[in-house]
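A.B. asks: Sequence and predicted structure below; questions after.
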Amino acid sequence: MSAHEMITASDTKFDQGLLRQAFGLFPSGVTAFCAMIDGKPEGMAASSFTSVSIDPALVSVCVANTSSTWPRLAALPTLGLSVLAFEHGLVARQLSARGVDRFAEIDWAQTESGAVFVHGASLWLECTPFKTVDAGDHQIVVLEIQSMLLKPDIAPMVFHRSAFHEIAHSA
């Protein structure tokens, strides 16, 4: 392939379907970030999770501006972020659905601070909001890690080409 075959933006924009396909070529982990609101667990899934900084300990997720869940979570002092395992396909779909009880049939736990975590995840991060940056049709949400629980023997889920996959174990 040469540079002459590159697809360029038309009027500074790309076809949304083509752009989704392009973004889907990069595998990412899938997370749930959740908390208690008015005595009930609330949360959402995000596949745009990434580490940001070691000192201070920061991670980020990207949230669509159209999200109705994020404004409720954004007002809270503490959030739980779970890195979902391969077996959590149903959890990821439920936490992305609209108009359903997102926590029906999900095994979850909460901390005293109100952070909510999904059982069976490979990593739990109890976080506080650090910074939010407007970025097009999304917000970049930077979170500061306050505590964590690592389960390195649990393989994380990977989202690639619009499907969930399991990481192959090396010998």
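C.D. replies: Good, I have the coordinates. Numbering: from 1, shown residues only.

A.B. asks: Only C-alpha atoms from now on, for both contacts and neighbour counts.
C.D. replies: Fine.

A.B. asks: which ones are touching the residue lying closest to Thr78 once chain neighbours are set aside?
C.D. replies: Sequence neighbours aside, Thr128 is the residue nearest to Thr78 in space, at 4.7 Å (criterion: C-alpha to C-alpha, 6 or more residues apart in numbering). Taking C-alpha atoms under 8 Å, 6 or more residues apart in numbering, we find Thr128 in contact with 77-79, 143-146.

A.B. asks: Pretty sure Thr128 sits in a helix.
C.D. replies: No: assessed with DSSP: H, G, I helix; E, B strand; the rest coil, Thr128 is strand; it does not lie in a helix.

A.B. asks: so can I have JSON lines of the contacts of Thr128 showing neighbour count, distance to Ala135 and secondary structure?
C.D. replies: Converted to JSON lines, the contacts of Thr128 look like this (neighbours: other C-alpha atoms under 10 Å; distance: C-alpha to C-alpha, whole Å; DSSP: H, G, I helix; E, B strand; the rest coil):
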{"residue": "Pro77", "neighbour count": "14", "distance to Ala135": "23", "secondary structure": "coil"}
{"residue": "Thr78", "neighbour count": "25", "distance to Ala135": "23", "secondary structure": "coil"}
{"residue": "Leu79", "neighbour count": "29", "distance to Ala135": "21", "secondary structure": "strand"}
{"residue": "Leu143", "neighbour count": "24", "distance to Ala135": "16", "secondary structure": "strand"}
{"residue": "Glu144", "neighbour count": "22", "distance to Ala135": "19", "secondary structure": "strand"}
{"residue": "Ile145", "neighbour count": "22", "distance to Ala135": "22", "secondary structure": "strand"}
{"residue": "Gln146", "neighbour count": "13", "distance to Ala135": "25", "secondary structure": "strand"}
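
A.B. asks: dropping in the other structure now:
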Amino acid sequence: MLTVDPADFARTMAHVPTPVTVVTTVDPSGRRWGFTASSFSSLSLDPTLVLVCPAKSASCHDAFVAADRFMVNVLASGQADIAAVFARSGADKFTNSPMEPCESGLPGLSDATARLACRLHEVLDGGDHSILIGRVEAVSVGGAEPLVYYNRLFTRPGGSPALASSA
């Protein structure tokens, strides 16, 4: 069996443009959790399912796999700074954040390109990540140009950098 070098795989996948999302939840004690993800995709129309994949090493991982609900905020092209904050580990990501209660009371961005409020449907093993499958219960479309992650940079669909920052 051929084995692909993980560094080569990561370099290759960096050339696949993906949407940038901030995924949020609230645990039973009321603590808010969030992380930046580019591993987000629609999965099914019937039922309405999406998937997002948090790293098992992330400090928020356990909160998400135990969550009843979570919110996917699809970031707008001008929100690279928010993506960078939620990509960091160890800090209170919600301090000075524009997050506010949205659908199902979950933390959301009112000016996101789109929001999807989900009920946790299933958690699957995905190697060093977990695959959270969410059943979409509510959606909101803001319509702004999306933020894209490509070649380790936050950018716009046309290719011009959104900001010089990267995750």
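C.D. replies: Now that the structure is in, tell me what you want to look at. Every value quoted in this text rests on a predicted model; they were computed, and no experiment measured them.

A.B. asks: follow-up on the earlier one: residue in the second structure matching the residue nearest to Thr78 of the first structure?
C.D. replies: By TM-score structural alignment, Thr128 of the first structure lines up with Arg119 in the second structure.

A.B. asks: what's the distance between its match and Met71 of the second structure?
C.D. replies: 9 Å (C-alpha to C-alpha, to the nearest Å).

A.B. asks: so what's the nearest residue to Glu103 of the second structure once chain neighbours are set aside up against?
C.D. replies: Of all residues not flanking Glu103 of the second structure in the chain, Ala117 sits nearest, at 6.1 Å (C-alpha to C-alpha, 6+ apart). Applying C-alpha under 8 Å, 6+ apart, we find Ala117 of the second structure in contact with 69-72, 103-104, 106, 136-139.

A.B. asks: out of these, which ones does the first structure keep as well?
C.D. replies: Counting by both residues aligned by TM-score structural alignment, their matches' C-alpha atoms under 8 Å, the members of the contacts of Ala117 of the second structure that carry over to the first structure are 69-72, 106, 136-139.

A.B. asks: Serialize those residues to TSV and add fields for distance to Gly126 of the second structure.
C.D. replies: Listed next are these as TSV, based on distance: C-alpha to C-alpha, whole Å:
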residue	distance to Gly126 of the second structure
Arg69	20
Phe70	19
Met71	20
Val72	19
Leu106	25
Val136	21
Glu137	24
Ala138	26
Val139	26
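
A.B. asks: Map Arg72 of the first structure across to the second structure for me.
C.D. replies: Aligned partner of Arg72 of the first structure by TM-score structural alignment: Ala63.

A.B. asks: Name the residues of stretch 121-136 of the first structure that come out as buried.
C.D. replies: 121-129 (16 or more other C-alpha atoms under 10 Å).

A.B. asks: Let me fix that, I meant to ask about stretch 53-60 of the second structure.
C.D. replies: Those would be 53-56, 60, for stretch 53-60 of the second structure by 16+ other C-alpha under 10 Å.

A.B. asks: circling back: ok, the match of Thr128 of the first structure to Arg69 of the second structure distance?
C.D. replies: Taking C-alpha to C-alpha, one finds Arg119 of the second structure at 4 Å from Arg69 of the second structure.

A.B. asks: quick one: common contacting residues for the two?
C.D. replies: Gly134.

A.B. asks: List the residues that contact the residue nearest the centre of the first structure.
C.D. replies: Nearest to the mean C-alpha position of the first structure, counting by C-alpha atoms, centre = their mean, stands Ala46 at 2.4 Å. Shown in contact with Ala46 of the first structure (C-alpha under 8 Å, 6+ apart): 30-33, 61-63.
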